[in-house]
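Visitor: how does the following fold in three dimensions:
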Amino acid sequence: MKATEIERKFLVRNDGWRRCAGISQVLQQAYLSRDENAVRVRVIDGRSACLTIKFRTSGLAKDEFEYEIPVEEARELLLHASGRVIEKTRYRVLHDGRNWDVDVFAGAYEGLTLAEIEMASEDDLPTLPQWLGREVTGNKRYSNRAMAAASHKPSLHVWAAEDGGALRL
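Guide: Next up is the predicted model:
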């Protein structure tokens, strides 16, 4: 199914979001290509899976095509990852009538927590929760794709210092 994705991404300053957290999902995801367009496979809670293809259009917008696939096939595709498999738990957090996704990373990126909000348009101005840190929309080092492609384990201590301690290690 085709959709247009417009989102903003932020570092998370503290655990204040947890009191409003709803459902969570454990995600394993990997990228199957390193070209400009992204092909991602994702396993959700070990029970469902999807294949997503993203094309950057303009500004914050991306065309996104997502297809449900069998979990067994997704697990096999993870073995063909171009780079590392990203592991994280995603929490749905309601703030001011809007749903935020808060990703708590595990594995190589343990200690990193990011929040994203999907918007109807680039002009959308959601109310920002106090638990947010610095906005990192467009900062490639915080994109899942770039993290998956990193050739070495990242130094989150350096990131924490650069980002004013927003990363809890």
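
Visitor: contacts, neighbours, all on C-alpha from now
Guide: OK.

Visitor: so which bits of the helix or strand that contains H157 are buried?
Guide: Per DSSP states H and E: H157 is located in helix 156-162. Within helix 156-162, the residues that qualify as buried by neighbour count (16 or more other CA atoms under 10 Å) are 156, 160.

Visitor: same thing with stretch 137-156?
Guide: Quick answer for stretch 137-156 (16+ other CA under 10 Å): 142, 144-149, 156.

Visitor: most distant residue from the middle of this structure?
Guide: What lies farthest from the middle of the chain is E72; by CA atoms, centre = their mean that is 22.6 Å.

Visitor: who are the contact partners of that one?
Guide: With CA atoms under 8 Å, 6 or more residues apart in numbering as the criterion, no residue contacts E72.

Visitor: please generate a structure for the following sequence too, so the two can be compared:
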Amino acid sequence: MIEIERKFLVTSETFKNEAQKSTLIKQGFLNTDPARTVRIRIKGKYAFITVKGIGNTSGTSRFEWEKEIDVSEAEQLMPLCEKGIIEKIRYEIPLGNHTYEVDEFFGENKGLIIAEIELDNENETFLKPDWLEKEVTGDRRYYNSQLSKKPYKTW
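Guide: Predicted structure coming up:
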């Protein structure tokens, strides 16, 4: 259950023209300790509890365990989360053998747009659309758990 992903800033909203799906996401964190982040997420009509471990030195790989839960359970857990609920729209954009997940943030993180791509291994090659900008893989400021505590608008 190792997640391998890379993150990039996004230069424009042209990615929206390529999106095949978009979903509203609301998420909170029961624990933001990097060694054991615990997230509650409501994604459209579904909800999940996710546990993530600390990343490797590059920030590309880390342990991730996720289980679907009832939306009503997630709604009951949300008030127990630490301060700083994240709200965003996730756009799914297929490109080559991969799908980019592009998150457009709202609230205190408005103005931030991050693209993620999950890979099978850290050295895997992948296509990069022209709307990708600087890579921020491993930069903890862009982790959702950190954005909940220190929002983008405060930087």
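
Visitor: next, the TM-score between them, please.
Guide: Laid over one another, the chains give 0.91 as their TM-score (TM-score structural alignment, normalised by the length of the second structure), with 152 aligned residues with a CA RMSD of 1.6 Å.

Visitor: turn the buried residues of stretch 137-156 of the first structure into CSV, including distance to D123 of the first structure.
Guide: Below are those laid out as CSV (distance: CA to CA, whole Å):
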residue, distance to D123 of the first structure
Y142, 22
N144, 24
R145, 25
A146, 26
M147, 28
A148, 30
A149, 31
L156, 32
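
Visitor: how about those residues in CSV, adding distance to F65 of the first structure and secondary structure?
Guide: Putting these into CSV (distance: CA to CA, whole Å; DSSP: H, G, I helix; E, B strand; the rest coil) gives the following:
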residue, distance to F65 of the first structure, secondary structure
Y142, 22, helix
N144, 17, helix
R145, 16, helix
A146, 20, helix
M147, 21, helix
A148, 20, helix
A149, 21, helix
L156, 32, helix
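
Visitor: which of the residues you listed sit farthest apart?
Guide: Greatest spatial distance in these: R145 and L156, 16.9 Å, computed using CA to CA.

Visitor: what's the distance between V12 of the first structure and D101 of the first structure?
Guide: Distance, V12 of the first structure to D101 of the first structure, by CA to CA, to the nearest Å: 11 Å.

Visitor: residues that sit against both of these two, list them.
Guide: A115.

Visitor: comparing those two, which residue is more hemmed in?
Guide: Neighbour count, other CA atoms under 10 Å: between V12 of the first structure and D101, V12 has more, with 26 against 19.

Visitor: where do the strands sit along the first structure?
Guide: 2-12, 21-31, 38-44, 48-56, 61-69, 86-95, 98-105, 113-118, 132-135 (DSSP state E).

Visitor: OK, contacts around P154 of the first structure?
Guide: 108-109.

Visitor: if we use 10 Å, what do you get?
Guide: 108-109, 147 (CA atoms under 10 Å, 6 or more residues apart in numbering).

Visitor: likewise I40 of the second structure?
Guide: Counted by CA under 10 Å, 6+ apart, I40 of the second structure has contacts 26-31, 47-51, 66, 68-69, 73-75, 77-78, 80-81, 85.

Visitor: then D124 of the first structure?
Guide: Residues near D124 of the first structure by CA under 10 Å, 6+ apart: 6-7, 118.

Visitor: now these: which count as buried?
Guide: The buried subset of the contacts of D124 of the first structure - by 16+ other CA under 10 Å - is 6-7, 118.

Visitor: before we move on, back to that, redo the strands of the first structure as a markdown table? Include distance to L125 of the first structure.
Guide: Below are the strands of the first structure laid out as a markdown table (distance: least, CA to CA, whole Å):
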| stretch | distance to L125 of the first structure |
| --- | --- |
| strand 2-12 | 10 |
| strand 21-31 | 21 |
| strand 38-44 | 27 |
| strand 48-56 | 21 |
| strand 61-69 | 15 |
| strand 86-95 | 13 |
| strand 98-105 | 11 |
| strand 113-118 | 10 |
| strand 132-135 | 13 |
